[in-house]
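**Q** sequence and predicted structure below; questions after.
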Amino acid sequence: MPSDSVSPPVPVNVSGTAPGIEIDLARQTLTLFPEDATSSISYPVSTALNGPGERHSSGCTPRGSHYVRAMVGGGVPLNSVFVARRPTGEVYSADLARQFPERDWILSRILWLCGLESGKNRGPGVDSFRRFIYIHGTPDSEPMGAPRSHGCIRMRNADVVDLYSRVRPGTTVLIR
C-alpha cells in the first residue's frame, strides 16, 4: 500500500476538461459530468447505513473532495466477486449468497477513492484510501436509493461497469 509520503496525482477534473463525479448522500445519487460537458449521467446508489462521517472504523461514507486513485476489474465478467480487490474467480449468484451469507459483496468493478482534504478525509484517523472506500458493484437484489453500505458507494453492476468505462484514475469525486 502506498505510504502517506507519496504525492497524489493532480486531479484531472480541476478545469472541467475531464470527467468528474458528484455523490449526493441525501438523494442517494451519483452524477457523472463527462468531458464534453454537454450532459450529465445520474445513477442511483446506496451509501453508508451509518450516514456520513470520516472517522476510521465508523462505517460511514466520507464527505468532501476525493479522486479515483485506482481502478480494479477491467475486463472481468459482470458480477465477478472481489475480495481484497482481487477477483476470486466466482460469479455472484443467489446460490453463492446462500453459501456465504456473511460476505459484504464487492462485485464487477472497483473505483478506489483517495481523499484530498488533509485532516478531513486524508491522513491519520480519517483517510478514505486507508479505509478502503470504493465505488463498487453490489448484488442487483440490494436496494438502491437507500443507505445500506458499510461506508462505500454501492451501485448496480451494469451501472458501475458503465461508469468504469467513462472515467480514469485521477477523476475527481465530490461527496456531499
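**A** Cool, the structure landed.
**Q** all contacts plus neighbour counts: C-alpha atoms, from now on.
**A** Will do.
**Q** tell me who's in contact with His136.
**A** Shown in contact with His136 (Cα atoms under 8 Å, 6 or more residues apart in numbering): 106-111, 152-155, 157, 160.
**Q** for Gly125, list the residues it contacts.
**A** Neighbour list for Gly125: 55-56 [criterion: Cα under 8 Å, 6+ apart].
**Q** relative to Phe132, how far out is it?
**A** 13 Å (Cα to Cα, to the nearest Å).
**Q** now swap in Ala94 and tell me
**A** 26 Å.
**Q** quick check, nearest of the contacts of His136 to Leu174?
**A** Ile153 (12.2 Å; Cα to Cα).
**Q** ok, the closest one touching Met144?
**A** No. Between Ile153 and Met144 there is no contact under Cα atoms under 8 Å: 10.2 Å.
**Q** any common contacting residues for those two?
**A** Here Ile153 and Met144 share the contacting residues 45-46, scored by Cα under 8 Å, 6+ apart.
**Q** show me where the protein has its strands.
**A** Under the criterion DSSP state E, the chain contains strands at 20-24, 29-33, 41-44, 64-72, 80-83, 86-91, 106-115, 134-137, 153-155, 172-175.
**Q** could I get those strands as TSV with distance to Gln99?
**A** Listed next are the strands of the chain as TSV, based on distance: least, Cα to Cα, whole Å:
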stretch	distance to Gln99
strand 20-24	33
strand 29-33	31
strand 41-44	28
strand 64-72	25
strand 80-83	14
strand 86-91	12
strand 106-115	16
strand 134-137	19
strand 153-155	22
strand 172-175	34
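**Q** mean neighbour count, those strands: which tops it?
**A** Among the strands of the chain, strand 153-155 has the highest mean neighbour count (mean count of other Cα atoms under 10 Å), at a mean of 30.
**Q** another one to put next to it:
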Amino acid sequence: MEPLPLPPQAAPPAMAGANQGANVDFIAKDLAQRFPGYHTDRFLLVDATAQKMQLIENGRVSGEWVISTALKGLGSRKGSDQTPTGVHRIAQKIGEGAPLGAIFKARQNTGRIATILTGPDQDSTEDNVTTRILWLDGMEPGVNQGGSVDSHERYIYIHGTDEEGKLGRPASHGCIRMRNRDVMELFDRVDENTLVVVVAQKR
C-alpha cells in the first residue's frame, strides 16, 4: 500500500541534526506524529556513535547488530562519502534467495561470491556490496531528501560486506554495513517502508 503524503515539516534537532541523545520513546512518538502513513511500532534505529543498529518493536529492542557507518563521518551531501542522518524508509529489498557472500553490482547479482575478511586490518580490493541490500530513501526534505542531499539518489544502502573485521568502527563509503549472516536475518525481519532512523548519540 502506498504511504500517505507527508507534509514538508522541518525535523526537530534530535532527528535532523542527529546530535542529541536518542530516546526510543521520543523517537517513536515523533515518527507517529510526523509520518502517520507508516507503521511506527516497528523501526530501525542506527546509532552511528556506538556503531550499532537496533530493531525496535512495540517500544522494545527485539534485535541488535554491530555495523559500520562511513569512515568520513556523518553527512548527507552528494559526493561526501558520508552516512546521512535523519529518518529514512526502506524503499526496496534486493537479493532474496542469494547465497551468503553474493556480490552485487548496480543491485544485480554478479554470480560471484566474496571472500569474507575477518581481520580488523584486512582490506578488500573493492567496495563490495554483498548478500542483501536494503535501499534507503530519505524522508526529510533538505536533510536527506531532494537536491544534493538525496539518500536514494546517493544509493545509500544497508548491506552485507566482505570486510566483516572492520565492523564496529566507521569504515564504509556512506552505506551502513552489516555482517552477511546478520543482514540475511534483518532482511527477513523487516518490510519495505519500514522506517530507519540514523542518529549520533552524545556520550
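**A** Looks like it arrived, so ask away. In this text, all values refer to a predicted model and were calculated from it rather than measured experimentally.
**Q** before we move on, the earlier item: neighbour count for Ala94 and Phe132 of structure 1, which is higher?
**A** Comparing Ala94 of structure 1 with Phe132 by other Cα atoms under 10 Å, the one with more neighbours is Phe132, at 16 against 10.
**Q** isn't the more buried one up against Leu111?
**A** No. Using Cα under 8 Å, Phe132 of structure 1 is not in contact with Leu111, being 10.1 Å away.
**Q** who touches the aligned partner of Gly97 of structure 2 in structure 1 in this structure?
**A** Aligned by TM-score structural alignment, Gly97 of structure 2 pairs with Gly75 of structure 1. The contact partners of Gly75 of structure 1, taken as Cα under 8 Å, 6+ apart, number zero.
**Q** next one: Gly145 of structure 1
**A** 27-29, 44-46.
**Q** any idea how far the most centrally placed residue in structure 1 lies from Ile110 of structure 1?
**A** For structure 1, the residue nearest the mean C-alpha position is Ile135 (1.4 Å; Cα atoms, centre = their mean). Noted for Ile135 of structure 1: a distance of 6 Å to Ile110 of structure 1, by Cα to Cα.
**Q** ok, now Glu54 of structure 1?
**A** Glu54 of structure 1 is 20 Å from Ile110 of structure 1, by Cα to Cα.
**Q** next: Val45 of structure 1.
**A** For Val45 of structure 1, the distance to Ile110 of structure 1 equals 14 Å [Cα to Cα].
**Q** what does Ile175 of structure 1 give?
**A** From Ile175 of structure 1 to Ile110 of structure 1 the distance is 17 Å (Cα to Cα).
**Q** do Asn50 of structure 1 as well
**A** For Asn50 of structure 1, the distance to Ile110 of structure 1 - Cα to Cα - is 21 Å.
**Q** coming back round to it: who wins for proximity to Arg98 of structure 1 among the strands of structure 1?
**A** Arg98 of structure 1 sits nearest to strand 86-91 of all those, at 13.4 Å, using Cα to Cα.
**Q** who touches the closest one?
**A** Contacts for strand 86-91 of structure 1 (Cα under 8 Å, 6+ apart): 73, 77-82.
**Q** mind telling me what Tyr134 of structure 1 corresponds to in structure 2?
**A** Checking with TM-score structural alignment, Tyr134 of structure 1 has Tyr157 as its match.
**Q** what are the boundaries of the helices in structure 2?
**A** Using DSSP state H, the helices found in structure 2 span residues 13-16, 24-34, 180-189.
**Q** where in structure 1 does the last one fall?
**A** Per the alignment by TM-score structural alignment, helix 180-189 of structure 2 matches residues 157-166 in structure 1.
**Q** next one: the first one
**A** On the basis of TM-score structural alignment, helix 13-16 of structure 2 is assigned to no residues in structure 1.
**Q** give the other helices and strands that that helix contacts.
**A** strand 86-94, strand 195-199 (3 or more Cα pairs under 8 Å, 6 or more residues apart in numbering; DSSP states H and E).
**Q** and the equivalent of Leu116 of structure 1 over in structure 2, what does it touch?
**A** Alignment note (TM-score structural alignment): Leu116 of structure 1 maps to Met139 of structure 2. Contact partners of Met139 of structure 2, counting by Cα under 8 Å, 6+ apart, are 86-89, 145.
**Q** tell me the contacts of the closest residue to Arg89 of structure 2 other than its chain neighbours?
**A** If the residues on either side of it in the chain are set aside, Arg89 of structure 2 comes closest to Leu195, at 4.3 Å by Cα to Cα, 6 or more residues apart in numbering. With contact set as Cα under 8 Å, 6+ apart, Leu195 of structure 2 has these partners: 38-40, 42-44, 87-90.
**Q** swap in 10 Å and give it another go.
**A** 31, 35, 38-45, 87-91, 136-139 (Cα atoms under 10 Å, 6 or more residues apart in numbering).
**Q** what do you get for Gly59 of structure 1?
**A** By Cα under 10 Å, 6+ apart, Gly59 of structure 1 lies in contact with 47-53, 131, 133, 149-152.
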